[in-house]
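Undergrad: Next comes the sequence, and after it the predicted model I'd like to discuss.
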Amino acid sequence: MWYEHFTDNKFISMIYTKVPTLKNLRIEKIEISREGDRLTVGFDLPFFADKPPKKWIEGRYTTTFVELDFFDIQEVSIKASSNTYRGDIDICKDEQTDLLIVNITGTVEAKIIAGSGIIQTVNGY
C-alpha cells in the first residue's frame, strides 16, 4: 500500500480500517521548496476516515487531507491541462536504486523521483 513507503505512517493506519487508494483525488497543491530539495503534494483522500479522532467528530469534519513531503529530489516534471487538479497518484519504490517513484495522472500530470518521503500532515476539515 502507498503509505508503507513513508516514515511516520502510523496515524493514517489508526484512522482508517482500510486506508484508501490514491484514485480520483482532488489535488490541492504541488509545491517545490528549499531550492528544489523538497517537494510537497497535498490532496484530499477519496473518503473520510472511519475511525476519526474525537476533535474531527466534534468539528463535524467530512474530509481527510494529506500532505506528503519528498526529499533528495532526483527528477521532477509537472504538466497541467486544467486549473482544477484531479487525478490518481501511484507511489512505488525502485528496488535497485531504493528511490521513490511518484506518478500523478489526470488533469495534472507529474513525475517525481525522490530519495525519501514522509507523511507530513494528516488533517480533517
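TA: Thanks, I have the structure now.
Undergrad: Only C-alpha atoms from now on, for both contacts and neighbour counts.
TA: Noted.
Undergrad: Run through the residues that contact the spatially most central residue of the chain.
TA: Geometric centre of the chain, nearest residue: L68, 4.5 Å, by CA atoms, centre = their mean. Going by CA atoms under 8 Å, 6 or more residues apart in numbering, L68 touches T40, V41, G42, G117, I118, I119, Q120, T121.
Undergrad: if we go to 10 Å?
TA: Residues near L68 by CA atoms under 10 Å, 6 or more residues apart in numbering: 3, 6, 30, 39-43, 117-122.
Undergrad: With G106 instead?
TA: 23-25, 27, 79-82, 85-89.
Undergrad: and with 7 Å instead?
TA: Contact analysis of G106 by CA atoms under 7 Å, 6 or more residues apart in numbering lists R86, G87, D88.
Undergrad: What are the boundaries of the helices in this protein?
TA: Here the chain has its helices, by DSSP state H, at 10-15, 54-58.
Undergrad: Need the winner for burial among those helices.
TA: Of all the helices of the chain, helix 10-15 has the most neighbours on average by mean count of other CA atoms under 10 Å, namely a mean of 15.
Undergrad: let's bring in a second model and compare:
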Amino acid sequence: MTLESRLVNPEALLSLYGSVPDLRGVAIRSVNLSPIGPTVTLRVDLPSFPAGAPREWLDAGMDAVQCQLAFLDVTEVSLARWVPPTSGDVVMEPYGDEKRMRVSVEGRGVALEFECHDLATLSHVSAFKAQADGTDSGPHRFVSKVDTRLYESLPGTEVYTFYGR
C-alpha cells in the first residue's frame, strides 16, 4: 500500500507535488496526543519544496511546506524520546487484520510508535520561509481557503481547532 493510499485526502499534496512526498527525513514540529478520539496529530515539514509551487509562494520567498497528519482510534502509544527540534522518518505499515496500521516516528530526538486506524487525515498544508534558526515562525501561506481566512501565521497552541485538540 502506498503512502498516498494511507491518506483520506491527499489532494492538496497531489496538486503541489504530483504525488505524495515520502515522509523520510522530515522535521517533526509537534506531536499532539489527544484523549478525545483518541487521536495523535503530527505537524511535519515535508522533505522538499514543490517544483511547481504556486507563484504566490515563490514571490513571498517561501521555501518549505508543512502539514498535519491526524491518526484516529489510536492505541498502544509509546513516546520514548522527544527532544525537539527533531527530524525523522514517519513510517505507516499495515498491522493486523482489521483495517489497522502501525505508525513509527524514529529519528534524532524522537521515538514514537502507535497503532491506529489504517487511514490518516491530512490538514493545514502551508508554505513558509524557514528562519535562520530553523523555526517555522513568520507568515504561512495555507492551501485551504478556510485556513487562509483564519491564519496569517501559525496560531498559538491554545487554538485547539488548529492543533486537533
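TA: Cool, the structure landed. Everything numeric in this text was worked out from a predicted model, so none of it was measured.
Undergrad: if we can go back for a sec, quick one: closest of the helices of the first structure to V108 of the first structure.
TA: Smallest distance to V108 of the first structure across the helices of the first structure (CA to CA): 24.8 Å, for helix 10-15.
Undergrad: Provide the contact partners of the closest one at residue level.
TA: V19, A49, D50, K51, P52.
Undergrad: and if we set it to 10 Å?
TA: 3-4, 18-20, 48-53, 64, 66, 119, 121-123.
Undergrad: Which among those count as buried?
TA: Buried subset of these (neighbour count, 16 or more other CA atoms under 10 Å): Y3, V19, P20, F48, A49, P52, T64, V66, I119, V122.
Undergrad: Longest strand in the second structure, by number of residues?
TA: In the second structure, taking DSSP state E as the definition, the longest strand is strand 75-94.
Undergrad: Any idea how far that one is from the middle of the chain?
TA: 12 Å (CA atoms, centre = their mean, to the nearest Å).
Undergrad: Give the buried residues for that strand.
TA: So for strand 75-94 of the second structure, counting by 16+ other CA under 10 Å, buried means W82, T86, S87, G88, D89, V90, V91, M92, E93, P94.
Undergrad: Any chance of CSV for those residues, columns distance to M101 of the second structure?
TA: Compiled in CSV, the buried residues of strand 75-94 of the second structure are given as follows (distance: CA to CA, whole Å):
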residue, distance to M101 of the second structure
W82, 22
T86, 23
S87, 22
G88, 19
D89, 16
V90, 12
V91, 10
M92, 6
E93, 5
P94, 4
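Undergrad: which of the residues you listed lies closest to Y160 of the second structure?
TA: W82 (21.2 Å).
Undergrad: re earlier: quick one: the contacts of L68 of the first structure as a markdown table, columns for distance to S13 of the first structure too.
TA: Shown next, in a markdown table, are the contacts of L68 of the first structure (distance: CA to CA, whole Å):
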| residue | distance to S13 of the first structure |
| --- | --- |
| Y3 | 9 |
| F6 | 12 |
| I30 | 24 |
| L39 | 23 |
| T40 | 21 |
| V41 | 19 |
| G42 | 18 |
| F43 | 17 |
| G117 | 17 |
| I118 | 14 |
| I119 | 12 |
| Q120 | 14 |
| T121 | 13 |
| V122 | 11 |
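Undergrad: Disregarding residues adjacent in the polypeptide, which is nearest to L33 of the second structure?
TA: V40 (4.7 Å; CA to CA, 6 or more residues apart in numbering).
Undergrad: these two touch, right, that neighbour and L79?
TA: No. With contact defined as CA atoms under 10 Å, V40 of the second structure does not count as touching L79 (11.2 Å).
Undergrad: Mutual contacts of these two, please.
TA: In contact with both V40 of the second structure and L79: V31, F114, using CA under 10 Å, 6+ apart.
Undergrad: before we move on, back to that, in strands only, show me the contacts of L68 of the first structure.
TA: I30, L39, T40, V41, G42, F43, G117, I118, I119, Q120, T121, V122.
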